[in-house]
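K.L.:
Output the structure for:
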Amino acid sequence: MGQPVMVKPTFEKLIPTIGSSFRCFDRTGLNLPSRWHRHPEIELTYVDRGTGTRLVGDNIDSYRDHDLVLIGSDLPHTWQSDQYLGRKYDRHSAIVIQFHPDFLGEQFFELPEFEAISMMLTSARRGLWFPAEVGEQIGAVMTRMTIEPPVLRLIHLLEVLSELSSCPSAEPLSSQGFAPSLTSASETRTEKVCHYISQHFRNPNLSHEELASHACMNPSAFSRFFKQSTGKTLTEYLNELRIGLACRLLMDSDMSILDVSLEAGFANVSYFNRRFRESRGMTPREYRRRYTEATETSNT
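P.N.:
Predicted coordinates for the structure are as follows:
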């Protein structure tokens, strides 16, 4: 098994471009192993086209076209695009807006006019996901913002935040009690382990002992460290990554249930079926049928 790629520390120092008080840009290359990172800036990320796995705090879920997520200050997050079935989304873009909570002044969002926005930004400490139809609408504005003059860009940012704050169907992502360790040393170690897992989770023989060794810890200490850092046990983390991939394979391929389970990293199909039902509330076969029926209905 090859040596993992070493990555930079996970705390990101974000600097706006000259003439701007916040960042708005198109980030490409999401096929690369993503970094588990955080920063004090609030982040709004829109993926126009693409599929993969999104990790926000202790939430692990799939993303598809028109994915729009608002990330609060210092909430760890990453996106990992799909590379399977011969397809490689090596240049699908993501429009990203990043701004410090106080970039317009310490009490700006405490003004009465911004009460709804302030409440939304507080909720974003857990991460907020918006439905695809909202993502498509707001994403179009965000895309235009990347080429607008700074003044218009700022005006449209406030309009975007106002529009999102009135969305009744936004869903929180990470759990209410998620509170990861934010020390530099533990973050670097967590990133190193999560990066390794993202490269090898399809291997059903990936073991607790192997990951503990990779983190230079004994298995017992590693278990405590991983739960504290991610909010999940290693088994929970691996199963969610594998089930996320299995869902996309069920939707985007005609592979058998057995082949899907093996491709996603499960050692046997019966265990896969149990974990899938626990996670999605239905069997893999029912999941595929419902997706097929919904797709056919939308095309009529």
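
K.L.:
drop to CA atoms for contacts and neighbour counts, all remaining ones
P.N.:
Noted.

K.L.:
how far is stretch 150-161 from where the chain is centred?
P.N.:
With Cα atoms, centre = their mean, to the nearest Å as the basis, stretch 150-161 stands 24 Å off its chain's centre.

K.L.:
er, stretch 92-100 actually
P.N.:
Distance, centroid of stretch 92-100 to centroid of chain: 13 Å (Cα atoms, centre = their mean).

K.L.:
Same question for stretch 92-111.
P.N.:
19 Å.

K.L.:
Equivalent analysis for stretch 103-120, please.
P.N.:
26 Å.

K.L.:
With stretch 169-185 instead?
P.N.:
12 Å.

K.L.:
Please list the residues outside it that contact it.
P.N.:
With Cα atoms under 8 Å, 6 or more residues apart in numbering as the test, stretch 169-185 has contacts from 9-11, 56-59, 123-124, 126-131, 187, 228-231.

K.L.:
got the contact list for Leu64?
P.N.:
I think there's a mix-up here, since residue 64 is Arg and not Leu. By Cα under 8 Å, 6+ apart, the residues touching Arg64 are Val47, Arg49, Gly50, Thr51, Gly52.

K.L.:
List buried residues within the residues you listed.
P.N.:
Among the contacts of Arg64, those classed as buried by 16 or more other Cα atoms under 10 Å are Val47, Gly50, Thr51, Gly52.

K.L.:
Out of the contacts of Arg64, list just those in strands.
P.N.:
Val47, Gly52 (DSSP state E).

K.L.:
To compare against the first, here's the next sequence to fold:
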Amino acid sequence: MIPDPPQLEALSGGQIGVKVSTFSKPSVDSHWHFHPEVEVVWIEKGRGLLHSGRAMRPYGPGDLVLTGSNLPHAFTSDPSNKSGAKWTVLHFRPLAWGENFWALPENRPTRLLLDQAERGAIFPKYSANNCYEILRRMENRTKMDAPIALLLDLLHSLAITTSHEWLNTPNFSVKKAAHIDSRLESVLRKIETRFTESNLTQAEIAKGIGMSPQAFSRFFKNKSGRHFHRHLNELRVARACSILIGSRKSVTEIAYAVGFSNLSNFNRRFREITGMPPTAFRSNFYKD
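P.N.:
Just a heads-up that it's a prediction; the model follows:
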């Protein structure tokens, strides 16, 4: 389902510059929210679905997620699965340091990263391990550790990493997302109530708002930042991820249940979106 309008969350650490906290619970219970602070989350344990702006993506141990200022987001997991979750969160406000600071030539890579952070980004385990060590030092810092210096070190490490994945498209904007086109909103809700129907087509949705398939394709890409079939497949794969970790159903059963008409296409799209086959996604969840 499309989340309700995200809630502004006032963070207790927002006024002290840098705050790092670690949470450990039976399952992740994050809600759909936003805040002016930039956020970095490192997942130590637990799996589920990340909602970021208009994107959905599975997350798991070792993933590091960057969320820009005021970008709506939520980390969700199956509440019936109590295998445990643990994550570390960093919050800070770049604007509190002033424009002149970020204009320094030495900060150029970091500034470019923060300028694009409203798209949200996820960094895989092999490029996030060093950043986790910095987060741990920030949380358990001694008198010899300077939190601002550690933060700049962490941000620079992220800025020079090329293995990250932007979660939202280049034309995504937090401000634009807050003012969603009424026709697009209607289309998205229709898709999200019917995406498990294997015979759902772009032509049918286009006809529902009086457009030709060609005009609708351009409209959807321009307004949502992604192609219709990509959005449809993301919804189906997201539902499949939830079923995989919350039931004992076979991969074939799940493929048909979420709207795919054949197993090979499901496996191909699942790997394309999550980076792994469905069997590996399930086994990795229960391994952690």
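
K.L.:
And the TM-score between them?
P.N.:
Once superposed, the chains reach a TM-score of 0.67 (TM-score structural alignment, normalised by the length of the second structure), with 262 aligned residues with a Cα RMSD of 4.7 Å.

K.L.:
rewinding a little: give me the subset of the contacts of stretch 169-185 of the first structure lying in helices.
P.N.:
Counting by DSSP state H, these place Ser123, Glu187, Gln228, Ser229, Thr230 in helices.

K.L.:
can I assume the last one is in contact with Val56?
P.N.:
No - under the contact definition of Cα atoms under 8 Å, Thr230 of the first structure does not touch Val56, with a separation of 9.7 Å.

K.L.:
the more surrounded of those two?
P.N.:
Using other Cα atoms under 10 Å as the criterion, Thr230 of the first structure and Val56 rank with Val56 on top: 26 against 22.

K.L.:
So what does that one match up with in the second structure?
P.N.:
Using TM-score structural alignment, the equivalent of Val56 of the first structure in the second structure is Ser52.

K.L.:
What segments of the stretch 101-250 of the second structure are strands?
P.N.:
In the stretch 101-250 of the second structure, the strands defined using DSSP state E, counting those that start in this stretch lie at 121-123, 165-166.

K.L.:
What count of nearby residues applies to Phe281 of the second structure?
P.N.:
21.

K.L.:
so who does it touch?
P.N.:
Counted by Cα under 8 Å, 6+ apart, Phe281 of the second structure has contacts Cys241, Leu244.

K.L.:
quick one: it from Tyr126 of the second structure, how far?
P.N.:
18 Å (Cα to Cα, to the nearest Å).

K.L.:
before we move on, what about Gly208 of the second structure?
P.N.:
Taking Cα to Cα, one finds Gly208 of the second structure at 45 Å from Tyr126 of the second structure.

K.L.:
try Lys176 of the second structure
P.N.:
In terms of Cα to Cα, Lys176 of the second structure sits 33 Å off from Tyr126 of the second structure.

K.L.:
Equivalent analysis for Gly14 of the second structure, please.
P.N.:
Distance from Gly14 of the second structure to Tyr126 of the second structure, by Cα to Cα: 30 Å.

K.L.:
Could you check which of those two is surrounded by more residues?
P.N.:
Using other Cα under 10 Å as the criterion, Gly14 of the second structure and Tyr126 rank with Gly14 on top: 17 against 10.

K.L.:
do you know how far the counterpart of Gly139 of the first structure in the second structure is from Phe23 of the second structure?
P.N.:
For Gly139 of the first structure, the aligned residue in the second structure is Tyr132 (criterion: TM-score structural alignment). For Tyr132 of the second structure, the distance to Phe23 of the second structure (Cα to Cα) stands at 14 Å.

K.L.:
what sits up against the lengthiest helix in the second structure?
P.N.:
In terms of residue count, the longest helix belonging to the second structure (DSSP H) is helix 228-246. Outside helix 228-246 of the second structure, the residues within contact range by Cα under 8 Å, 6+ apart are 48-49, 56-58, 78, 80-81, 191-192, 195-196, 202, 217, 220-221, 249, 251, 254-255, 258-260, 269-270, 273, 278, 281-282, 285-286.

K.L.:
Quick one: mark the members of those residues that sit in helices.
P.N.:
Reading helices off those with DSSP H, I get 191-192, 202, 217, 220-221, 251, 254-255, 269-270, 273, 278, 281-282, 285-286.

K.L.:
Now the equivalent of Leu95 of the second structure over in the first structure. Nearest residue, chain neighbours left out?
P.N.:
Under the alignment by TM-score structural alignment, Leu95 of the second structure pairs with Asp102 in the first structure. Sequence neighbours aside, Phe108 is the residue nearest to Asp102 of the first structure in space, at 7.3 Å (criterion: Cα to Cα, 6 or more residues apart in numbering).

K.L.:
Kind regards, and thank you for your time.
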